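1. sequence plus predicted model, see below.
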Amino acid sequence: MASQTTENPNANEPELERALSNRHIQLIAIGGAIGTGLFMGSGKTISVAGPSVILVYMVIGFMLYFVMRAMGELLLSRTNYRNFSDFAGDILGPWAAFFTGWTYWFCWIVTGVADVIVIASVYVAYWTPTSWPLWITAIAVIVILILLNLPSVKGFGETEFWFAMVKIVAIIALIIVGIVLIVTGFTHDYEHGTGTASLMNLFNQNGGFFGGGFMGFIMGFQIAVFAFVGIELVGTAAAETKNPEHNLPKAVNAIPVRILLFYVGSLVVLMSVVPWQNFSKDESPFVMLFQLAGLGAAAHLVNLVVLTSAMSSANSGIYSTSRMVYGLATEGDAPRIFAKLSLRKVPKNALYLSGVCLLSSIVLLVFGLDKSTGFSIVTTISSLCFMFVWTIILVSYLVYRKLRPQAHDESKFKMPLGSFMPYVVMAFFVFLLWAFTKDPDTLAGLIATPIWFALLAIGYLSLRRNPAHAKARADHEARIAEEKREAAEYLAGKARV
């Protein structure tokens, strides 16, 4: 039987440093699971779907939990896996590493550009004069992000730790304030309507729990899925995590609790205090609730929180894209210059590439495209590309179970219900694709997304002609044939026993 630990082909080169501790990886996981959409976008999802948005977030979180468990088992199955692009290439073939790595890079570049635009045009602009040029703020944000990531991976972990702490404190404060208002039966006269704080507001307001109707419920999925992008970030940080066998499972297993507390808990409180039909899609529900509680500085405090949340997302994006390009470069799927590490074991050239790509946000700001339909389209494209990455993780897991049954049997972090849940989750992704067809902007994004994969296909077909890549494919096919033979022998032995 082949060893579970394969030799690192780049063993003679400097490697990423395992400097992220348990507290870093736990808070990185929280930061990945809590997006800016909760603070700003939840008003829109509530106004569209009504209280059923609670179920929307629970279903998406439930499904993505199994993606994370599949990723966790695969990452821990071999010690040389640095991220999901590595195990996709090892199990499915070099094409999978190329498509997964570059698509994940593209996902975060698009998300990072969106974050920089929102930070400059909305959050920082809230405090700056109207004459202040937005592109100056955008450049400052990008420079700050590079400076936060350049010194060391521990610096990134520490920054993300405190970014995530701000989000956690804000959500817990919202839940505590909301519970007090519910218990005291607070009566309010808000600009969008009046009401009394009560849990019954979830069921007795304008159509009840499914007040937004069936299509409102469907549209809730379409909007909410973007709030979960980045949930797989702990997989990108696996190669730089101390004691991943202990810390990675802890971070993954805590995801359901985080979703119940941060997403479901805050939404239950919000819609219990304020009847769902009184929410505005253009206003943060957090601002609304704190203002009702008599906190005059609510708008400034929540603006600071969402600014921190957007910085956290962009910080995660520039980190993950640099690591993914570094991994692609070490495997020959990107120019070798991006495989160079600094003295502090940071892939600085890959980091600079991500920073340069984020400068495209300045073009959008200068030409006023930050508030256009195109902005909605590119965020839709990002969501769809993340769904592609999540699907590759599930397909890799299914093939892994067939190719390496002994590794699966010996795993200490098995995916629960692993024989059929990957199919259920992928069927759910098909449902999400259908949901994206129900709005003109998201439909346009759905139609435009194949352009990215066509460009990738052209790039991969060019790469295939490289002799080194041809050898890698041949080696992969030979190894898979050997693993199939060993799997058959192992299963036959199990059957005899």
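-> Sure, I can see it.
2. every contact and neighbour count from this point should use C-alpha atoms.
-> Fine.
3. for residue 389, which non-adjacent residue is closest in space?
-> residue 100 (6.0 Å; CA to CA, 6 or more residues apart in numbering).
4. so which strand or helix has that neighbour?
-> helix 94-118 (DSSP states H and E).
5. same deal with residue 169?
-> Per DSSP H and E: helix 153-183 holds residue 169.
6. name the helices or strands packed onto that helix?
-> helix 22-33, helix 134-149, helix 266-273, helix 285-292, helix 298-330 (3 or more CA pairs under 8 Å, 6 or more residues apart in numbering; DSSP states H and E).
7. which parts of it are buried?
-> Going by neighbour count (16 or more other CA atoms under 10 Å), the buried part of helix 153-183 is 153-168, 170-171, 174-175, 177-179, 181-182.
8. ok, now stretch 205-224?
-> 205, 208-213, 216-224.
9. got it, and stretch 468-478?
-> In stretch 468-478, counting by 16+ other CA under 10 Å, buried: 469, 472-473, 476.
10. check it against this one:
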Amino acid sequence: MEQSQQELSRSLKNRHVQLISIGGAIGTGLFLGSGKSIQQTGPSILLAYMITGGICFLIMRALGELLLSNTENHSFLDFVAEYLGKKWAFLTGWTYWFCWIAIAMADLTAMGLYVGYWFPNLPQWLPEICALVILVALNLIAVSLFGELEFWFALIKVVAIVALIAIGAYMIITHYPTSAGPVKIANLWSHGGWFPKGAKGFLLSFQMVTFAFVGIELVGLVAGETKDPEKVLPEAINNIPIRIILFYLGSLFVIMAIYPWDSLVASESPFVEVFSEVGITAAATIINLVVLSAAASACNSAIYSTGRMMRSLAQEGSAPKPFIKLTKHQVPANAIFFSALVIFSAVVLNFFMPSQVFTIITSIATTCFLFIWGILTYTHMKYRRSMRGKQSHGFKMPFYPLSNLLIFAFLLFVAGVLLWSPETRLAALFTPVWFLVLRFIYFLKYEKGQATR
């Protein structure tokens, strides 16, 4: 096999990286999950997004400093192996793969729900099978074409959010009349104040709010297929968190001004619900198409990342060697097919328990991502300690090490919220079982033979 087929292609451009990273983090969390978050919390959900967005920015800066310390590494898993050792790389790699599997399952579930808007009698699992087949096929195309397709996928989401904010601003200025009354900013606090569900409702919202930001670290994987990473990565890392915070805060602010928080239905997309309520039925159909493409985009990113992470695990010796193999288009097809097979279990779950799958899967994904973000933050600390007295690049984590400690405190807080909520407790308790299984597999694979010598 030629060398060009042995290595991933560095054919992603700056605009691809910017939009892929935005697209990976703007999906079901905003378009579907925000309805439930608003119902749980009320207007104070805006504060929850500000806090979580700020923490995610710090995580991204820590990741960026690691990535730019050695641009030859193709994923952050290489840094975990270097600074924490092979055992932690094994646990982190498989957990990150599992995180994106859960995200893909959640997005498939969302696609089934969105299609139900037009075909309420259609089984939820049927459009999910069709979507999975199409997205796997797209991921087998050359990465440059994947980047181009994902660029337009993500651009549709961004344009939809900007349009929603612009229309909402017009409605607020003109006090546009709706069945719920005239649109006005006072709708944010005139239905029970900023904290209508009290402190408990505000704290419980952090589960879905945190899930809304998972995937923001996808830039850590696309770095391996990026042209000129020294220029592209700092721009992506500095700009993406700010843009995402603006998109989330702007859209949710407009939604709650148009349609009071206590009138939203938790199981429906607030984007679709708002436009339906104001009587623009065609716009509701268009928005439903947009949120369907948003879920497809996030699922597409998930399939991309699971394939790359599986290949990294195989290169480390932690997954079967056939997953290293690339096609003539420099795509890890074996790894993608295996990941897609596991993602297919979402279709099976939606056949038996369609009403419960989304909450269970998002809770598991959030819990696992807390571990991933914690490992990234700790790896960054180990890197900085190793660099004492040495010259490093200028893209450094601000306020180190206080920023790292703040991230750890936030992650522990969200873990406590997951255990506190009856809806997410079971999923949170499942996660330690996942780590115990991985630890046992690592023992059998790497330590058992050494212990018996």
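-> Nice, I can see it. As the structure is a computational prediction, the values presented were derived from the model and not from experiment.
11. where does the TM-score land?
-> Superposed pair, TM-score by TM-score structural alignment, normalised by the length of structure 2: 0.94. Supporting alignment: 450 aligned residues with a CA RMSD of 2.1 Å.
12. ok, the counterpart of the residue nearest to residue 389 of structure 1 in structure 2 - contacts?
-> Using TM-score structural alignment, the equivalent of residue 100 of structure 1 in structure 2 is residue 92. Residue 92 of structure 2 sits next to 77, 80, 372, 375 when contact means CA atoms under 8 Å, 6 or more residues apart in numbering.
13. any idea how far residue 92 of structure 2 is from residue 379 of structure 2?
-> In this structure, residue 92 of structure 2 and residue 379 of structure 2 are 11 Å apart, going by CA to CA, to the nearest Å.
14. can you list residues touching both of these two?
-> By CA under 8 Å, 6+ apart, the residues touching both residue 92 of structure 2 and residue 379 are residue 80.
15. and the nearest residue to residue 89 of structure 2 once chain neighbours are set aside, helix, strand or coil?
-> Leaving aside its sequence neighbours, residue 89 of structure 2 sits nearest to residue 81 (CA to CA, 6+ apart; 4.9 Å). Following DSSP: H, G, I helix; E, B strand; the rest coil, the label given to residue 81 of structure 2 is helix.
16. what's the match for residue 81 of structure 2 in structure 1?
-> So residue 81 of structure 2 corresponds to residue 89, using TM-score structural alignment.
17. surely that match is in contact with residue 101?
-> No: using CA atoms under 8 Å, residue 89 of structure 1 makes no contact with residue 101, being 9.4 Å away.
18. would you mind telling me which of the two has the busier surroundings?
-> For residue 89 of structure 1 versus residue 101, neighbours defined as other CA atoms under 10 Å are more numerous around residue 101 (28 against 21).
19. how far away is the more buried one from residue 399 of structure 1?
-> According to CA to CA, residue 101 of structure 1 and residue 399 of structure 1 sit 19 Å apart.
20. got it, and residue 454 of structure 1?
-> 25 Å.
21. counting neighbours, go ahead and name the busier of those two.
-> residue 399 (14 against 11).
22. find the nearest non-adjacent residue to the more buried one, please.
-> residue 91 (7.0 Å).
23. mind listing what the residue nearest the centre of structure 1 touches?
-> Using CA atoms, centre = their mean, the residue of structure 1 that lies closest to the mean C-alpha position is residue 230, 1.2 Å off. By CA under 8 Å, 6+ apart, the contact list for residue 230 of structure 1 reads 32-33.
24. regarding it, what is its secondary structure?
-> When the rule is three-state DSSP, residue 230 of structure 1 gets the label coil.
25. one more: the one 4 residues further on?
-> Secondary structure, three-state DSSP: residue 234 of structure 1 is helix.
26. what's the match for it in structure 2?
-> Per TM-score structural alignment, residue 234 of structure 1 is aligned with residue 219.
27. any idea how many residues pack against that match?
-> With other CA under 10 Å as criterion, residue 219 of structure 2 counts 26.
28. how close does it sit to residue 75 of structure 2?
-> Distance from residue 219 of structure 2 to residue 75 of structure 2, by CA to CA: 9 Å.
29. one more: residue 161 of structure 2?
-> Distance from residue 161 of structure 2 to residue 75 of structure 2, by CA to CA: 30 Å.
30. can you check residue 283 of structure 2 too?
-> On the measure of CA to CA, residue 283 of structure 2 and residue 75 of structure 2 end up 41 Å apart.
31. these two: which is more packed in?
-> residue 75 (22 against 16).
32. which stretches of the stretch 301-450 of structure 1 form helices?
-> Under the criterion DSSP state H, counting those that start in this stretch, the stretch 301-450 of structure 1 contains helices at 348-358, 360-366, 373-403, 405-410, 421-436, 440-464.
33. just give me the match in structure 1 for residue 140 of structure 2.
-> By TM-score structural alignment, residue 140 of structure 2 lines up with residue 150.
34. its match: how many residues sit nearby?
-> Counted with other CA under 10 Å, residue 150 of structure 1 comes out at 20.
35. okay, now the alignment partner in structure 1 of residue 384 of structure 2: neighbour count?
-> In structure 1, residue 384 of structure 2 lines up with residue 401, judged by TM-score structural alignment. For residue 401 of structure 1, the neighbour count with other CA under 10 Å is 17.
36. quick check: the closest residue in space to residue 401 of structure 1 that isn't next to it in sequence vs residue 277 of structure 1, distance?
-> For residue 401 of structure 1, ignoring the flanking residues on the chain, the nearest one in space by CA to CA, 6+ apart is residue 408 at 6.2 Å. According to CA to CA, residue 408 of structure 1 and residue 277 of structure 1 sit 49 Å apart.
37. quick one: contacts for the residue nearest to residue 358 of structure 2 when sequence neighbours are not counted?
-> Among residues not flanking residue 358 of structure 2 along the chain, residue 106 sits closest, at 5.6 Å (CA to CA, 6+ apart). When contacts are counted by CA under 8 Å, 6+ apart, residue 106 of structure 2 touches 28, 346, 357-358, 361-362.
38. mapped onto structure 1, which of the residues you listed hold?
-> For those, the subset whose aligned partners also touch in structure 1 (both residues aligned by TM-score structural alignment, their matches' CA atoms under 8 Å) is 346, 358, 362.
39. which of these has the most neighbours?
-> residue 362 (28 neighbours).
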